[in-house]
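> after the sequence you'll find the predicted model.
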Amino acid sequence: MSIKPNAREAIVDTASRLFFTQGYHATGLNQIIKDSESPKGSLYYYFPHGKEELALTCINRTSEIVAQKLRYHVENSADIVEAMKDFILGMAKDAVESSFKGVVPFSFWLAVETSCISEELRTACQAVFKDWQDVVRQSLLKAGEEPEVAADKASVVISLFEGALLQALTYRDEQPLLAAARLIPVLLG
């Protein structure tokens, strides 16, 4: 079988986009193959366990993209307040520049829809939120915050970000993200 060198990435990109725009259940493997312009055999070559394995790959990739952005801002900002404001403002900019189509709120397309149908997907989604919260929590701990308070604040900040992103995409307006960025000092200060 001849597989295009970029077939795996094309499949993952297409699946991520379709899961976001149509939902997990409404997205079929045949549509992913067709829209990615990949040979049918390549999907099963890279993802022998099918749609769930592909969804796990999409979850992990989305998680790492966001975690990298979070870590970048934490490592390059004076403090966690500035880091989170810059991170959220960056996501607002990305949303506007993509006409609200290139930014995916993680919870919208996988965490809610798939966590009730598959324990493996639910566990993967749980790990995503934990990873993102850990980036914020570790920064708060380094700043001297008590462990329990740091964990609570990290959870609320990630919830605020996800909710604001979901609203921004729904309204096709950056204002919910801008409002979230403005309130970060209140939550973390």
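On my side now, so go ahead.
> from here on, contacts and neighbour counts on C-alpha atoms
Will do.
> list the contacts of the strand or helix carrying residue 89.
Following DSSP states H and E, one finds residue 89 within helix 80-97. The contact list for helix 80-97, computed with Cα atoms under 8 Å, 6 or more residues apart in numbering, reads 69-70, 73-74, 76-77, 100-103, 136, 139-140, 161, 165, 169, 173-174, 177-178, 180-182, 184-185, 188-189.
> so for this protein, which residue is the most central one in space?
Among the residues of the chain, residue 106 comes closest to the average C-alpha position under Cα atoms, centre = their mean, at 3.7 Å.
> wait, that one sits on residue 60?
No: judged on Cα atoms under 8 Å, residue 106 makes no contact with residue 60 at a distance of 10.4 Å.
> distance of the closest residue to residue 123 other than its chain neighbours from residue 163?
Spatial nearest neighbour of residue 123, chain neighbours left out: residue 115 (7.7 Å); criterion: Cα to Cα, 6 or more residues apart in numbering. Distance of residue 115 to residue 163, given as Cα to Cα, to the nearest Å: 18 Å.
> any idea how many residues pack against residue 151?
20 (other Cα atoms under 10 Å).
> please report how far it lies from residue 134.
8 Å.
> ok, now residue 29?
Relative to residue 134, residue 29 is positioned 34 Å away (Cα to Cα).
> another one to put next to it:
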Amino acid sequence: MDTKSLIVDIATNLFQQKGYKGVGLNEILKECNITKGALYHHFPNGKEELLIACLQSMNESITASIEGIFRGYPTTLEASQAMLEKLVDDFDREGTITGYTFTSIVSEMASLSDSIRIACSLLYTNIQGIYSNKLEEDGFSKEKAYSTALMMTATIEGGIMLCLTQNTSDPLKMISSVLPNLLKK
């Protein structure tokens, strides 16, 4: 792994665990075992530029994961339930869900930086697009697919945050059980 990718990978994990403000540059440098000069060589505008690179990396990873799941199932309901089952299994195994959410970063930073807000918005737009496209394949009208996909995005993201704050996978299990009602045409 090259130095820039290593920095992004480690910083992403730190930002997810502690939030943007909870992670100092010195901690990133120490975890990456690099100098400040090396960090600024790859990210001349500093920590915010690094965060945007982390968000872009998460966007690619999360989008690819969701697309892979949704390609593997014939209907939105089956794909959604498989994805929720994966999230529940991840939570039950690891006690957390990393790599599928960055709501804490959004709530902490989106109002302070337009470029961060845009990077965060892009991920949610991509997720909603995956859901919407699959719903259209299932026969939903474009408008109904869009609104249902928005509801799914908000519900699943909220469910992840509830799992983390309540320290249980029950919220995602509940979402999975009521999802069939949401996906009726």
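Cool, the structure landed. Note that the structure is predicted; figures quoted are calculated from it, not measured.
> please state their TM-score.
With the length set by TM-score structural alignment, normalised by the length of structure 2, the two chains reach a TM-score of 0.91; 184 aligned residues with a Cα RMSD of 1.6 Å.
> contacting residues for the residue nearest to the centre of structure 1?
59, 62, 63, 162.
> next one: residue 52 of structure 1
residue 121.
> so what does it match up with in structure 2?
Structural alignment (TM-score structural alignment) places residue 52 of structure 1 against residue 48 in structure 2.
> same question, residue 150 of structure 1
Aligned partner of residue 150 of structure 1 by TM-score structural alignment: residue 145.
> same deal with residue 84 of structure 1?
In structure 2, residue 84 of structure 1 lands on residue 80 (TM-score structural alignment).
> number of nearby residues for its match?
With other Cα under 10 Å as criterion, residue 80 of structure 2 counts 21.
> returning to that earlier point: in which helix or strand would I find the match of residue 52 of structure 1?
Using DSSP H and E, residue 48 of structure 2 falls in helix 47-71.
> average offset between that helix and structure 1?
Here helix 47-71 of structure 2, set against structure 1 after superposition, deviates by a mean of 1.2 Å using mean Cα distance after the TM-score superposition for structure 1.
> buried residues in the helix holding residue 89 of structure 1, which are they?
The neighbour-count check on helix 80-97 of structure 1 (16 or more other Cα atoms under 10 Å) flags 80-96 as buried.
> okay, the next helix or strand after that helix sits on what stretch of structure 2?
With elements assigned by DSSP H and E, the helix or strand that comes after helix 80-97 of structure 1 is helix 106. Across structure 2, the stretch matching helix 106 of structure 1 (TM-score structural alignment) is residues 102.
> so how far is the matching stretch from its chain's centroid?
5 Å (Cα atoms, centre = their mean, to the nearest Å).
> what does stretch 142-162 of structure 2 give?
13 Å.
> what residues of that stretch count as buried?
Judged by neighbour count using 16+ other Cα under 10 Å, the buried positions of stretch 142-162 of structure 2 are 145-146, 148-150, 152-153, 155-162.
> rewinding a little: between helix 76-94 and the helix holding residue 48 of structure 2, find me the angle.
120 degrees (axes from the mean of the first three to the mean of the last three Cα atoms, to 10 degrees).
> which parts of helix 47-71 of structure 2 are buried?
By neighbour count on 16+ other Cα under 10 Å, the buried set for helix 47-71 of structure 2 is 47-59, 62-63, 66-67, 69-70.
> how close does the residue lying farthest from the centre of structure 2 get to residue 25 of structure 2?
When distances are taken from the C-alpha mean of structure 2, residue 37 lies farthest, 29.8 Å away, according to Cα atoms, centre = their mean. As judged by Cα to Cα, residue 37 of structure 2 and residue 25 of structure 2 stand 12 Å apart.
> now residue 184 of structure 2
Residue 184 of structure 2 is 48 Å from residue 25 of structure 2, by Cα to Cα.
> of the two, who's got more company?
Between residue 184 of structure 2 and residue 25, counted using other Cα under 10 Å, the more crowded position is residue 25 (13 against 9).
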